[in-house]
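Novice: Got a predicted structure here, sequence first:
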Amino acid sequence: MDSPVIAVFSGGTSSEREVSLGSGQACAAALEKSFRVERFQIDADALPAGLDPQRHVVFSTLHGTFGEDGGMQRLLDAAGMHYAGCDAVSSALTMDKTLTKETAAAKGIKVIPGVTFPAAKKPRPEQVIEQFGERVVVKPNAEGSSVGLNLVGSREELTRVLDVIQNGRWIIERRIFGRELAVGVLNGRAMGVVEIRPKSGVYDYASKYTKGMTNYLAPAPLDAALTQKIQAAAQTAFAACGCRDYARVDFILGDDHELYLLEINTLPGMKETSLLPMSARCEGIDFTALVKAMVTPAVQRFHAARASRNP
């Protein structure tokens, strides 16, 4: 049976467009070693022209709004397209940080205490301080790549941050100090644990995407029992949120020795130096093998659907 053409999506309309363009370029080059590939640069919240559900399987590297929140996935489903990665329901769930926390907490995973609110109903600074103290994190409920992340250390800073919030839903959480960790999950199985050590002390957008601003330890220097605990938590969160094929699960190991879920990224950065590929390399899986493994379940779904139509 002929293999499908892999349609690699990159770009998109979110604040993470430039990151996506880099991911798409790297993944397309890797996929070309095993498949026929066509590249599609996405410039609107719509499917590109030229897609054929009888011919293409989509490998999307779109990040953030519309690409990662279920919007593109719903369009692909409606068009009868097979695609790699999480479906529309789990994509929408995991893009919502509050819903992700609630879903994971129901399975016994520890999450950071916080409150979610719409911009029109911002809490007063004194309410926040009474509940969580002055050292808090303020961030959008549904953005990636640390877009809009604010680390607050005083009442004055909190007042300033709240004053500039104009729209959307936001989260305020108690700030947990500790070690930031990322775990790639491939077909339900957790790979290596990567530790993230930003030189500035804050893993914000600049620390993520400016060369030399962050050190990465892959694998993280953790004992075997703790590594296994983190991997098990990643697998549990992945399954609880209905994820499929692959994702990246982020945690913080607090100075209180507790492990807290931060978020699940269903379409994480996919350059060779990104966290998911780092996690895979801990298991001896190089970038080309990883990207092939990421798309393979979608190719299998494509073939299964064709076989069922033509028994």
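Specialist: Thanks, I have it. Bear in mind that the values here come from a model prediction, so they are computed numbers and not experimental data.

Novice: Please count neighbours and contacts with C-alpha atoms only from this point.
Specialist: OK.

Novice: Where do the strands of the stretch 101-250 of the chain begin and end?
Specialist: Per DSSP state E, counting those that start in this stretch, the stretch 101-250 of the chain carries strands over the ranges 114-118, 136-140, 150-152, 169-174, 178-186, 189-198, 214-217, 246-254.

Novice: Those strands: which one's closest to G80?
Specialist: strand 246-254 (20.9 Å; C-alpha to C-alpha).

Novice: in that closest one, what counts as buried?
Specialist: Across strand 246-254, burial judged by 16 or more other C-alpha atoms under 10 Å covers 246-253.

Novice: what do you get for stretch 97-107?
Specialist: 97-98, 100-101, 103-105.

Novice: One more: stretch 117-133?
Specialist: Neighbour-count burial for stretch 117-133, with 16+ other C-alpha under 10 Å as criterion, is recorded at 118-119, 125, 128-129, 132-133.

Novice: now the residue nearest the centre of the chain: how far from F302?
Specialist: By C-alpha atoms, centre = their mean, the chain has its centre lying nearest to N265, at 1.3 Å. In this view, N265 and F302 are 24 Å apart by C-alpha to C-alpha, to the nearest Å.

Novice: what's in contact with stretch 120-131?
Specialist: 117, 134, 155, 158-159, 162, 166-167 (C-alpha atoms under 8 Å, 6 or more residues apart in numbering).

Novice: Please name the residues that touch E16.
Specialist: 63-64, 144-145.

Novice: give me the number of residues near the nearest residue to R155 once chain neighbours are set aside?
Specialist: In this structure, R155 finds its nearest non-sequential neighbour in E134, 6.1 Å apart by C-alpha to C-alpha, 6 or more residues apart in numbering. E134: 20 surrounding residues under other C-alpha atoms under 10 Å.

Novice: then this one, side by side with the first:
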Amino acid sequence: MIAVLMGGNSAEREVSLNSGNAVYDALKNQGVECFKFNWHGNNLAKLWVQDFDKAFIVLHGRGGEDGYIQRQLEQHNIAYTGSNAIASQQCMNKATTKDIWQQHNLPLSSSILVKVGQQTPNINFPLPWAVKPILEGSSVGISKVETTEALNKALELAWQYDEIALVEQWIEGSEYTVAILNGKPLPVIQIKINQGFYDYESKYLSNDTQYLCPCGLSNADEKELQKIAMQAFTAMGAKTWGRVDFILDRDNTPYLLEINTVPGMTSHSLMPMAAQAQGISFDALVLAILNNE
């Protein structure tokens, strides 16, 4: 029996519910015995009284991707999908992720951390800047800062979600993502938006965002991105499935943005799209994640 864990109490609750329902339907379609568990953040006691062998984690953001639910399952000796608690915690924290990637000489933009209440330090890399909370997903709380005067407002927004904000050099260019499934990269997807940047609305609400697969890169450039994505994924200790996001500047130089250990599984989601391009149906993708093969 499989428990499909969805919901949670993060900013991405609604997306998780959509993802979870899609995963549940896919398992049911294939005759897998399963049930849905809508986690609210404080009702885990109801999960432990259920009889199940493995959890399929489809919780996005805090609680689901930061190692918390993974630790709870480990303490109850229950198997689960995806990365373990330590890797999940490290991948969720943008500052930790950048530190680890830097140690592995992976391509990154310049950045600093600013703690709530701390005097803003001098920033020695050029405008514009991206300001983001270090522990949110789905581009929640992110601002693009074009003038030094606008920095404080952006920090205040980021601090609503976390007491530490990451300020990094904004790289103008095109966004790409590489999904990874069981040790292999899937075809690269280019994300094209009409205006602004790839924020929450572009990801989940807009029908104007375009996803290009084939991604439009040369074969060599696509392979290079896939190679860096695998290095980034492995460096973090991530397992089974995930997604590594990039931006390529106007010279096609890649910069790593972030890693997702429980990517979206909705109709707008990139992981299923990349799998489809590889000839893997949604149902087959769900089964591959469940069985780690």
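Specialist: Here it is on my side, so go on. On a predicted model such as this, the values are computed, not experimentally measured, just so you know.

Novice: Could you export the buried residues of stretch 97-107 of structure 1 as CSV, including distance to A190 of structure 1?
Specialist: Shown next, in CSV, are those (distance: C-alpha to C-alpha, whole Å):
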residue, distance to A190 of structure 1
K97, 21
T98, 23
T100, 18
K101, 19
T103, 19
A104, 16
A105, 19
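
Novice: helix, strand or coil for the nearest residue to E136 of structure 2 once chain neighbours are set aside?
Specialist: Excluding its sequence neighbours, the residue lying closest to E136 of structure 2 (C-alpha to C-alpha, 6+ apart) is G61, at 6.1 Å. Assigned by DSSP: H, G, I helix; E, B strand; the rest coil, the conformation of G61 of structure 2 is coil.

Novice: sorry, back to before: per the alignment, the residue nearest to the centre of structure 1 corresponds to what in structure 2?
Specialist: In structure 2, the residue matched to N265 of structure 1 (TM-score structural alignment) is N260.

Novice: residue contacts, its match?
Specialist: Here N260 of structure 2 is in contact with 65, 91-92, 242-244 (criterion: C-alpha under 8 Å, 6+ apart).

Novice: List the members of these that persist in structure 1.
Specialist: Contacts conserved in structure 1 for those, counting by both residues aligned by TM-score structural alignment, their matches' C-alpha atoms under 8 Å: 91-92, 242-244.

Novice: closest to M236 of structure 2 among those residues?
Specialist: C91 (6.6 Å).

Novice: The closest one contacts V244, correct?
Specialist: No - if you go by C-alpha atoms under 8 Å, C91 of structure 2 and V244 don't touch, sitting 10.4 Å apart.

Novice: what sits in contact with each of these two?
Specialist: With C-alpha under 8 Å, 6+ apart as the test, C91 of structure 2 and V244 both reach 258-260.

Novice: re the thing from before, which pair of the contacts of N260 of structure 2 spans the longest distance?
Specialist: E65 and V244 (14.2 Å).

Novice: Now do the helices in the stretch 151-300 of structure 1.
Specialist: 155-164, 205-209, 224-240, 275-281, 287-309 (DSSP state H, counting those that start in this stretch).

Novice: hey, which of those helices is tucked in deepest?
Specialist: helix 275-281 (a mean of 26; mean count of other C-alpha atoms under 10 Å).

Novice: What range does it cover in structure 2?
Specialist: Residues 270-276 of structure 2 are matched to helix 275-281 of structure 1 when aligned by TM-score structural alignment.

Novice: Identify the residues contacting that stretch?
Specialist: By C-alpha under 8 Å, 6+ apart, stretch 270-276 of structure 2 touches 177, 179, 186-189, 213, 242-243, 263-265, 281-282, 285.

Novice: Now list the buried members of these.
Specialist: For those, buried by 16+ other C-alpha under 10 Å: 177, 179, 186-189, 213, 242-243, 263-265, 281-282, 285.

Novice: so how many other residues sit close to N167 of structure 1?
Specialist: So N167 of structure 1, with other C-alpha under 10 Å, has 10 neighbours.

Novice: which ones are touching the nearest residue to it once chain neighbours are set aside?
Specialist: Spatial nearest neighbour of N167 of structure 1, chain neighbours left out: A119 (4.9 Å); criterion: C-alpha to C-alpha, 6+ apart. Residues near A119 of structure 1 by C-alpha under 8 Å, 6+ apart: 165-170.

Novice: show me what contacts the aligned partner of Q195 of structure 2 in structure 1?
Specialist: Counting by TM-score structural alignment, Q195 of structure 2 lines up with S200 in structure 1. Listed by C-alpha under 8 Å, 6+ apart, the contact set of S200 of structure 1 reads 207, 213-214.

Novice: Which among the contacts of A119 of structure 1 count as buried?
Specialist: With neighbours counted using 16+ other C-alpha under 10 Å, those contain these buried positions: 165, 169-170.

Novice: from the residues you listed, which single one is nearest F177 of structure 1?
Specialist: The closest of the buried ones among the contacts of A119 of structure 1, once distances to F177 of structure 1 are taken by C-alpha to C-alpha, is W170, at 20.6 Å.
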